[in-house]
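**Student:** Show me the folded form of this:
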Amino acid sequence: MKKVMFIGRTGTGKTTLTQALNNEKIEYKKTQSLEFSDFIIDTPGEYIENKAYYNALIVTSADADIIALLQDATTEQSIFPPGFGSIFAKPVIGIVTKVNKVSDENELEKSKEFLKTATCEKIFLVDSLENKGIEELREFLK
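**Tutor:** Prediction:
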């Protein structure tokens, strides 16, 4: 599998998605530091929420094959500046999380637009708790 690095604000579902992709029991756990598993680098939300940590994201990205920017479908704004993905010398994908928590297609479209503006090449729609989109993402990472 290609190694992917997850970047997203606190509460976006990075760790829950990591657990789902690793076929682990889903349980809440706040990521306090960079966490490495076989094919996933899970970053704390504070790394994108505080620009002082951008350098840590860039340096850590050297260990990844793909960068994934995560956008919570229930959030009304994006944490990613326009063109953010272009700071990485790797392919950048977008993942909209918690898609089963929204009933309005416009909310999903807004989340996808945020990720396109951040320069994501491909966008996946997932819900880790409902196992929606997990297999498609797993296949992409093979």
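**Student:** alpha carbons only for contacts and neighbour counts from here, please
**Tutor:** Noted.
**Student:** Mind giving me the packing neighbours of the host helix or strand of Gly94?
**Tutor:** Assigned by DSSP states H and E, Gly94 falls within strand 92-97. Under the contact definition 3 or more CA pairs under 8 Å, 6 or more residues apart in numbering; DSSP states H and E, strand 92-97 sits against strand 66-72, helix 105-117, strand 123-125.
**Student:** Let's compare: structure for the following, please.
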Amino acid sequence: MNTKPQAAAKSAPLSLDSQLCFALYSTNLAMNKLYRRLLGKLELTYPQYLAMLVLWERDGLTVSELGQRLFLDSATLTPLLKRLQAMELIARTRGKEDERQVLVTLTPKGRALKAKAASVPSAVLCASACTPAQLAATKQQLEALRDSLLKNG
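**Tutor:** From the prediction side, this is the model:
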């Protein structure tokens, strides 16, 4: 079997296999599939899970602080927060000092969900077939790439 045409295609600048964006995209699809399975047990979508992670770290953030942390604008974040509120996992209230600000706080049900979610990171580690050090290095490289793209894009 002749593999020279495949090798040439892989090195061509406009081949699919040479695109960083496709490697990131297809990895993201695989990651989302894994998370969809894991988070189904928690009745959360992946974006909802990310919002809950931020609130489990630091409860009582404003919508804009939460959006900055997740790299989401308010038009994307507001419907997500409305769904979490309908699920009784969070409460949204106007700020006392500045009524333009909306504070997002966990409800008791939202705080209790943290314990149920505790197994998700280890399940992702197991599915990755990587060591914690390998995943930490990959995460660091991806964050540096993201920061460069945001700065220069």
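**Student:** How close are the two chains, by TM-score?
**Tutor:** Once superposed, the chains reach a TM-score of 0.28 (TM-score structural alignment, normalised by the length of the first structure), with 69 aligned residues with a CA RMSD of 4.7 Å.
**Student:** returning to that earlier point: identify whichever of the helices and strands packed on strand 92-97 of the first structure lies nearest to Arg138 of the first structure.
**Tutor:** strand 123-125 (10.7 Å; CA to CA).
**Student:** any idea which helix or strand comes after the closest one?
**Tutor:** Immediately after strand 123-125 of the first structure, counting by DSSP H and E, sits helix 134-141.
**Student:** how far off strand 92-97 does that next one point, in degrees?
**Tutor:** Interaxial angle, helix 134-141 of the first structure versus strand 92-97 (axes from the mean of the first three to the mean of the last three CA atoms, to 10 degrees): 170 degrees.
**Student:** How about helix 134-141 of the first structure, which residues are buried there?
**Tutor:** For helix 134-141 of the first structure, burial by neighbour count (16 or more other CA atoms under 10 Å) applies to 134, 137.
**Student:** end-to-end on stretch 94-109 of the first structure?
**Tutor:** Using CA to CA, to the nearest Å, the end-to-end distance of stretch 94-109 of the first structure comes out at 13 Å.
**Student:** Next, work out how far apart Asn55 of the first structure and Ile48 of the first structure are.
**Tutor:** 10 Å.
**Student:** Who has more neighbours out of the two?
**Tutor:** Ile48 (20 against 11; other CA atoms under 10 Å).
**Student:** which stretch of helix or strand covers that one?
**Tutor:** Judged by DSSP H and E, Ile48 of the first structure forms part of helix 46-49.
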